[in-house]
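Q: Sequence and predicted structure below; questions after.
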Amino acid sequence: MLPTGLYPESPPWRTHALEVPHGHVLHVEESGDPAGICAVVLHGGPGSGTSPLLRRFFDPARYRVIGIDQRGAGRSRPRGATVHNRTIDLLEDLQRVREQLGVPRWLVVGGSWGATLALAHAAFEPQAVAALLLRAVFLPSAEEIGAFFQDSAGRAPAAWVRFASVAPAGERHDMLGFLARGLQQVPADGDTELPRQLALAWWRWEQTLGRGAGAPAGEPPAAQAEPDRNTLDALVDRYRVQSHYLLHRCWLDWPPLLDRLAALPRVPTLLLHSRDDRICAPESARAVHDRIAHSQLQWVDGAGHDPAHPAMACAMVAALDGYGRHGLFGNAPAP
């Protein structure tokens, strides 16, 4: 059940099929008040696609919310495509969307990979960013990526054994590599059963680690129904894109990027993170907070990695309500 603090669903009043280079067509949607504060919402993954939940953090009477399905994700086409799909392509797409919609500056809101992309966007086009709201920021280092796939911290040992069982014993030392090969190669006989099995295993593992406080760490996820066949096909495409990015550490070199972030203009910047997040390490939020001197870091404990957890949803809504009223996130001091 979603928390009651969320705003009611606000369906898009306009959608766009934006053609960008190399044969990609982006799904872009606008909701809320056409004359409101302009905000762009960057979804996670990579490859997940935008969702109605992401719009419900915003007061539709105050905000014009722009949602974008990134290359290969959601309703963008071709879905699951990895050719000409790198971080620099997404950054150039953000510039194209902004110019197409006539937006000089926008509030940038992102969670998980979306927070990563938001930071890269701020470094790439600082003049376009009016403010940053970052949930569960992810720094795609070899250590953080490896910790997720190999469970090096022993966060859910029994669940990891179930996850790793989809790979032969000799390949379990490199789960990301094994999954990427299985998801990115289309079988010659057209049989998609193996990619579906890999996607389901990945999804179950992600669900286990993503839950907030109170969820038994070693139990298989029960909060969401198992994906049906159509949903599994979408998950295959999603994880194909995600593995493509993660294999290349999202084409981001974090030390120099953090240096560039230290020189960002002083715009309102709030990081929300749970200290029990088992997917995106809390240390990543601390690292970004340390480099952006004017940023605020708010711990939302108990939420895990779940954007719909009541504590995280309420923190997101409160931050955006504050920004909508007086240009600051909640009670955060001016930068």
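A: It's in. Numbers count the residues shown, from 1 in each chain.
Q: Please make it C-alpha for all contacts and neighbour counts, starting now.
A: Fine.
Q: And the contacts of the helix or strand where Asp259 lies?
A: With secondary structure defined by DSSP states H and E, Asp259 is part of helix 254-262. Helix 254-262 has contacts (C-alpha atoms under 8 Å, 6 or more residues apart in numbering) with Leu119, Ala120, Ala122, Ala123, Leu139, Pro140, Ser141, Val288, Arg291, Ile292, Ala293.
Q: Please pick the buried ones from these.
A: Leu119, Ala120, Ala122, Ala123, Leu139, Pro140, Ser141, Val288, Arg291, Ile292 (16 or more other C-alpha atoms under 10 Å).
Q: who are the neighbours in contact with the closest residue to the third one other than its chain neighbours?
A: Right, the one you point to is Ala122. Nearest non-adjacent residue to Ala122, counting by C-alpha to C-alpha, 6 or more residues apart in numbering: Val129, 6.2 Å away. Val129 makes contacts with Arg105, Trp106, Leu107, Val108, Ala122, Val267, as judged by C-alpha under 8 Å, 6+ apart.
Q: before we go on, here's another structure to hold up against the first:
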Amino acid sequence: MKRLYPDIGCYSSGYFETGDGHTLYYEESGNPDGFPVLYLHGGPGAGLSPGYRRFFDGNHFRIIAFEQRGCGRSKPFGSLENNTTQHILNDIAALRAFLKVDKWILFGGSWGSTLAMMAAITEPNTVSGLILRGVFLARREDRDWFISQHGAAATLFPEHYEMFTDGINPPITTTSVCEHYQRMFDSPDELQRLAALKRWYIWEERLSRLSLPHGTGEFTSHYPINLMTSLAKLECHYLSHQCFIPENFILQNVHKINHIPGTIVHGRYDVICSTKSAYTLHQAWSNSELQIVQEAGHSTSEPGIALALCRATRDMSKYLREKK
């Protein structure tokens, strides 16, 4: 981790209104005259993680980030109303106009990679490059990989999956899991509600990397209640609605971004998002480079993933400087 770029504080932050009941937090850091890059966090519902700026050289990038609807410092917290993929795509476009950006690089991991691809397909003329990590194409097979009893996650982590799906009658599908958790999240019993939020959060955390730090990934561990709430509620909400994306939409429309240069970084042993999805996207996207990181899973906290992302942003800034 010492080889990441130095973390820098933001020079501007604030809120902007969506016009349909949400107020979104955003911030800018780095060089105001640098190449604009939009950092898209994962989840849905994860919010901005500490140190996310360390993937960028602050001398070359104008780093823009915001917290998506219902999470982090955006308001109302945990709200599912007017919270769909199309709403977030509208927010991305509105933020770009608000900050007077003509074209920017889209940098997204996991769910953030989905949003980056969707935004680029929707408005390819506004995107100068793409950097994606832990590709999630939002197809049924991608959702089942993470949640279904026949998915890779359940196969590799059966004891954790048993705790995650406790109380759900077989056959256990992505749909039945999401329906069960939605009922628990709406329970009038606070202890039941909090236990369900924690179970969902722990399931994702246990899958996120090859080796967890001591004291994490167990039900006795302590986690921030806000992060547990937004991540669990919003992930369940989106998965329940097929991520509000038509089946196979990204691959069917990837030709619209073939002219945009991009790098795909994916951990060889990613259990949340399948490596096959990253490979399939790379094959369909002629202007992409695929970097499969050995001995790594899903998380940016894994050194190999973090360093690959730093190289990707360095190479992108070099490419754009030479293109000028």
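A: Cool, the structure landed. These numbers come from a predicted model, not from an experiment.
Q: Among the contacts of Val129 of the first structure, which ones are in strands?
A: Among those, the members found in strands (DSSP state E) are Trp106, Leu107, Val108.
Q: which one among those residues gets closest to Arg77 of the first structure?
A: Val108 (23.5 Å; C-alpha to C-alpha).
Q: Please pull up the equivalent of that closest one in the second structure.
A: Counting by TM-score structural alignment, Val108 of the first structure lines up with Leu106 in the second structure.
Q: How many residues are close by its match?
A: Around Leu106 of the second structure there are 26 other residues, counting by other C-alpha atoms under 10 Å.
Q: wait, doesn't it sit right on Tyr39?
A: Yes - checked against C-alpha atoms under 8 Å, the pair Leu106 of the second structure and Tyr39 is within contact range at 6.5 Å.
Q: secondary structure class for the spatially most central residue of the second structure?
A: Centroid-nearest residue in the second structure: Gly42, 2.0 Å away (criterion: C-alpha atoms, centre = their mean). Assigned with DSSP: H, G, I helix; E, B strand; the rest coil, Gly42 of the second structure falls in the coil class.
Q: From His214 of the second structure, how far out is it?
A: Counting by C-alpha to C-alpha, to the nearest Å, the separation of Gly42 of the second structure from His214 of the second structure is 24 Å.
Q: And for Arg143 of the second structure?
A: Going from Arg143 of the second structure to His214 of the second structure by C-alpha to C-alpha gives 29 Å.
Q: can you map out the strands along the stretch 151-300 of the second structure?
A: For the stretch 151-300 of the second structure, applying DSSP state E, counting those that start in this stretch gives strands covering 262-267, 288-293.
Q: Kindly calculate the angle that the first one makes with strand 288-293.
A: When you say that, I think you mean strand 262-267 of the second structure. Orientation check (axes from the mean of the first three to the mean of the last three C-alpha atoms, to 10 degrees): strand 262-267 of the second structure against strand 288-293 gives 20 degrees.
Q: with the first structure superposed, average distance for strand 262-267 of the second structure?
A: For strand 262-267 of the second structure, the mean deviation from the first structure after alignment is 0.9 Å (mean C-alpha distance after the TM-score superposition for the first structure).
Q: so that strand corresponds to what in the first structure?
A: Aligning strand 262-267 of the second structure against the first structure (TM-score structural alignment) gives residues 269-274.
Q: and the matching stretch, how far out from the chain's middle?
A: Offset of stretch 269-274 of the first structure from its chain centre (C-alpha atoms, centre = their mean, to the nearest Å): 14 Å.
Q: which residues sit against it?
A: Residues contacting stretch 269-274 of the first structure (C-alpha under 8 Å, 6+ apart): 131-137, 282, 285, 289, 294-305, 312, 315-316, 329, 335.
Q: Need the residues that contact stretch 106-123 of the second structure.
A: Here stretch 106-123 of the second structure has contacts from 37-44, 85, 88-89, 92, 126-127, 129-138, 250, 253-254, 256-257, 273, using C-alpha under 8 Å, 6+ apart.
Q: whoops, stretch 70-80 of the second structure was the one
A: If you take C-alpha under 8 Å, 6+ apart as the criterion, stretch 70-80 of the second structure is touched by 15, 21-25, 45-48, 67-69, 83, 226-227, 229-231, 233-234, 237.
Q: Over to stretch 144-158 of the first structure?
A: Residues from elsewhere that reach stretch 144-158 of the first structure (C-alpha under 8 Å, 6+ apart): 160, 173-176, 208-209, 217-219, 246, 249, 278-281.
Q: please redo it, this time with the cut-off set to 10 Å
A: Under the contact criterion C-alpha atoms under 10 Å, 6 or more residues apart in numbering, stretch 144-158 of the first structure has outside partners 138-141, 143, 159-161, 163-164, 172-177, 179, 202, 205-206, 208-209, 216-220, 246-247, 249, 278-281, 283-284.
Q: among the contacts of stretch 106-123 of the second structure, which ones are buried?
A: If you count burial by 16+ other C-alpha under 10 Å, the buried members of the contacts of stretch 106-123 of the second structure come out as 37-44, 85, 88-89, 92, 126-127, 129-138, 250, 253-254, 256-257, 273.
Q: among the strands of the stretch 151-300 of the second structure, which is nearest His222 of the second structure?
A: Among the strands of the stretch 151-300 of the second structure, the nearest to His222 of the second structure by C-alpha to C-alpha is strand 262-267 (27.0 Å).
Q: For Gly322 of the first structure, see how far away Leu272 of the first structure is.
A: 14 Å.
Q: go on, Ala164 of the first structure?
A: 44 Å.
Q: Which one's more surrounded, the two?
A: Taking other C-alpha under 10 Å, Ala164 of the first structure and Gly322 do not tie; Ala164 has more neighbours (21 against 16).
Q: and that one, what pairs with it in the second structure?
A: Ala164 of the first structure maps onto Thr165 in the second structure, by TM-score structural alignment.
Q: which stretches of the first structure form helices?
A: According to DSSP state H, the first structure carries its helices in the segments 52-55, 87-100, 113-124, 142-150, 157-164, 175-184, 193-210, 229-247, 254-262, 282-291, 310-326.
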